[in-house]
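[1] all I have is the shape, not the residue letters:
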């Protein structure tokens, strides 16, 4: 039996008879990781609308800092083992991540009947045909953000069409004394290097959807994959040529985005939640900052979503009302515009969204664009930590040799347990 299954089986047994932390039946105890910029503003607005519709309830929110939710997930597991689950908590929406928690979650199919989202979005999160999380916001990961003033000052023509062209532009930017590409993967956030890996990989021949469908299913050997090695080569070029900031390992994702926002760096690779951070700084889309899919990846949409789940042992009306509320157009159009995300709900009016979000949603709804569930949802939960460490070690010593490839093989085996 796999170790993850053993752990969750134990947790499931501990959940028997567990009760939520709320001291009152009208308190909704929520754990989430939205603490930065537009993210915090978005979830606060969502709570406010929920309370407007349900004035009999109150919110006890417990934000846990740490992009990507790694710190929160560890805390939730501790609470589960203590028999004190919250009413609901946030995890990344995707079959891999949800499978890592499924033994301690309640099915919610009956609560979200009629949720008007695309069928393939349901499939992203189903585990053995069952829904356990309600997806709230669509996010594109392979976004290239840029400082409009610097792009104009340096005479860079946008959009950049290919990876080779992007590397050439980075060389020009460095020669002018600016940081070409802002990167932040410190403070326990090494997994952001995986987002960079996904973007670069998808710009290469044989990468993107063709690669990730097997890679995130445990069917790849990194040292034997030509496109995996080619991706490492491009990452090495970014590092050894000085195209990224020297302090990448000391910055969080939002601190790295600030390098671009304040004119120290020209480009930044991050999901579209970065837009919410920029607008929270009073930056205007397509005026102060711009967007395009990472060069060479306009044929692929790397994405994921956030969702809320119901732990086993929680049988409170307030928690179920929360899950049902999240399926409404009002919830989507309250939360998503502030966070910088796009709505899944097919009948959500789009007049409240800026042009960048509309463009991103257009990519997602284009049948000619391949959809890839990102590292946050497709592989098992352990991938983020294990490969975050592996990529961080590689960034610190970017040599491609037998030892390096062996380390990636070992990490892959650890995640997929074979």
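    Thanks, I have it. Keep in mind the model is a prediction, meaning the values are calculated, not measured. Numbers count the residues shown, from 1 in each chain.

[2] contacts, neighbours, all on C-alpha from now
    Noted.

[3] do you know how far the residue lying closest to residue 64 once chain neighbours are set aside is from residue 71?
    Nearest non-adjacent residue to residue 64, counting by C-alpha to C-alpha, 6 or more residues apart in numbering: residue 33, 4.8 Å away. Separation of residue 33 from residue 71 (C-alpha to C-alpha, to the nearest Å): 9 Å.

[4] and the strands in the stretch 151-300 of the chain?
    179-182, 265-269, 289-293, 300-309 (DSSP state E, counting those that start in this stretch).

[5] now render the ones you listed as a markdown table, adding distance to residue 48 and mean neighbour count.
    Formatted as a markdown table, the strands of the stretch 151-300 of the chain follow (distance: least, C-alpha to C-alpha, whole Å; neighbours: other C-alpha atoms under 10 Å):
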| stretch | distance to residue 48 | mean neighbour count |
| --- | --- | --- |
| strand 179-182 | 34 | 27 |
| strand 265-269 | 32 | 28 |
| strand 289-293 | 29 | 22 |
| strand 300-309 | 17 | 24 |
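
[6] closest one to residue 79 among the ones you listed?
    strand 300-309 (14.9 Å; C-alpha to C-alpha).

[7] next secondary structure element downstream of the closest one?
    helix 317-325 (DSSP states H and E).

[8] take the one below as the second:
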């Protein structure tokens, strides 16, 4: 990938503008507000504003302050479900040459537009400096690297997208195997039908982005990891019969979901399983926090298994931090990235967030039963990139896929597989 470089004069102008704006004050998180950067702090932009994400960030900041007591952490963030509002705000700031020192991004193809815009710096040198090439899995390094071998972010964690959560009591009460393990989507559909006939909501889902999340797991469960990955690198034909089958499966699964889905986000959809109002929910492993907060025990009160047809595959995404281009004090940002990637930082943060460290040199016994399962899977299974969470495609293409999905299954969706398939194929152009 080729990054456009600004001229020296433009850089000087941008830095001068940022310093002038910073002197004027402002409220972090407002699009027109100046960054809170100066020579003694690091401004960090995330959408971690509530729940375990905020608690995890606070704990990570505590580690940072212990490791780098001379640098003040500045929370330069906005709120936003799934990061959508935060990303729009961030894009405005970047275009107006008012970047935070570092910002949260999903590792992988989501970075492409930032790289092409010249908004982020290559941090490959820090991987060598911090010894990360020795402690991050080779598959992860490959997923993080661009075609020319550069890396533009440092992951704070690893999440698994292809997880299904189930209420074993609801399943058992309706004559269904409470292990909730399905080798195929066809077998899963058969049990969804049983539940619907019994008057139980078979599968809970939320608003559009959660439906795109469901779509990616159905594509993966129907096509398998190689053909699924081919959708993003161009080796799988979107117009093929196997993709048609996957989209028909998606349509069928959506027919078994709750009617109020457009009014819910993922926590409410997950809560339906916790409360026994739905049997299944397919969501990333950040959902484990909801079960933990409800004081439910894995294997007894709830079940966590790979989504139907996806056993042996780890659908990966990672919350990562960049180093913005043209910033005042790159060494302060380097210090933040050092903490994010350190053993103490990764253990502290992930024990709270429910995800797993990117590092392999950690003590697995410090983590929960679910996290130990995820660490084992990440070590052993085939790794693929998440569609809905920025690893597989750039933001612009994800937006197009999201729009097509909403047209297909939204409140006014036309439910036509052929049209949906054509719209998805058009996103590759």
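    That came in fine, so what should we check first? What you see is a predicted model, and the numbers here were worked out from it, not measured in a lab.

[9] TM-score, when you put one on top of the other?
    Superposed pair, TM-score by TM-score structural alignment, normalised by the length of structure 1: 0.87. Supporting alignment: 397 aligned residues with a C-alpha RMSD of 2.5 Å.

[10] who wins for proximity to residue 364 of structure 1 among the strands of the stretch 151-300 of structure 1?
    Here strand 300-309 is closest among the strands of the stretch 151-300 of structure 1 (C-alpha to C-alpha), at 6.4 Å.

[11] okay, angle between that closest one and strand 289-293 too, please.
    Orientation of strand 300-309 of structure 1 against strand 289-293 (axes from the mean of the first three to the mean of the last three C-alpha atoms, to 10 degrees) gives an angle of 110 degrees.

[12] for strand 300-309 of structure 1, grab the matching residue range in structure 2.
    Aligning strand 300-309 of structure 1 against structure 2 (TM-score structural alignment) gives residues 313-322.

[13] give me the contacts around that stretch.
    102-107, 120-121, 123, 152-162, 225, 337, 377-378, 381-386, 389-391 (C-alpha atoms under 8 Å, 6 or more residues apart in numbering).

[14] how many other residues sit next to the aligned residue in structure 2 for residue 225 of structure 1?
    Aligned by TM-score structural alignment, residue 225 of structure 1 pairs with residue 240 of structure 2. Residue 240 of structure 2 has 11 neighbouring residues, counting by other C-alpha atoms under 10 Å.

[15] got it, and residue 136 of structure 1?
    With other C-alpha under 10 Å as criterion, residue 136 of structure 1 counts 23.

[16] can you select the buried ones among the contacts of stretch 313-322 of structure 2 for me in ChimeraX?
    Selecting only the buried entries of the contacts of stretch 313-322 of structure 2 in ChimeraX, with 16 or more other C-alpha atoms under 10 Å as the criterion:
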select :102,103,104,105,106,107,120,121,123,152,153,154,155,156,157,158,159,160,161,162,225,337,377,378,382,383,384,385,386,389,390,391
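
[17] among the contacts of stretch 313-322 of structure 2, name the ones in helices.
    225, 337, 377-378 (DSSP state H).

[18] returning to what we had before: from the contacts of stretch 313-322 of structure 2, which land in strands?
    102-106, 154-155, 159-160, 382-385 (DSSP state E).

[19] take the strands of the stretch 151-300 of structure 1 and lay them out in CSV including distance to residue 65 of structure 1.
    As requested, those are exported to CSV (distance: least, C-alpha to C-alpha, whole Å):
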stretch, distance to residue 65 of structure 1
strand 179-182, 21
strand 265-269, 21
strand 289-293, 26
strand 300-309, 15
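
[20] and residue 351 of structure 1, what's its match in structure 2?
    Aligned partner of residue 351 of structure 1 by TM-score structural alignment: residue 365.

[21] how about that match: what's its closest non-neighbour residue?
    Residue 365 of structure 2 sits nearest to residue 372 (C-alpha to C-alpha, 6+ apart), 7.7 Å away.

[22] tell me, how many neighbours does the one you found end up with?
    Neighbours of residue 372 of structure 2 (other C-alpha under 10 Å): 16.

[23] my guess is residue 328 of structure 2 contacts residue 37. True?
    Yes: taking C-alpha atoms under 8 Å as the definition, residue 328 of structure 2 is a contact partner of residue 37 at 7.3 Å.

[24] higher neighbour count, these two?
    Taking neighbours as other C-alpha under 10 Å, residue 328 of structure 2 and residue 37 compare with residue 37 leading, 26 against 19.

[25] that one looks like it's in a strand, true?
    No: under DSSP: H, G, I helix; E, B strand; the rest coil, residue 37 of structure 2 sits outside any strand and is assigned coil.

[26] which residue sits closest to it, ignoring its sequence neighbours?
    Closest to residue 37 of structure 2 by C-alpha to C-alpha, 6+ apart is residue 43, at 5.7 Å.

[27] what do you get for residue 244 of structure 1?
    In space, residue 244 of structure 1 is closest to residue 181, 4.9 Å off (C-alpha to C-alpha, 6+ apart).

[28] ok, back up a step: mutual contacts of residue 33 and residue 71 of structure 1, please.
    In contact with both residue 33 of structure 1 and residue 71: 64-65, using C-alpha under 8 Å, 6+ apart.

[29] compare these two (neighbour count), which wins?
    residue 33 (23 against 15).

[30] can you find the partner of the more buried one in structure 2?
    Match for residue 33 of structure 1 (TM-score structural alignment): residue 47.

[31] pretty sure that match contacts residue 88?
    No: the criterion here is C-alpha under 8 Å, and residue 47 of structure 2 misses it with residue 88 at 11.3 Å.

[32] circling back: the residue nearest to residue 365 of structure 2: which element?
    Per DSSP H and E: helix 369-380 holds residue 372 of structure 2.
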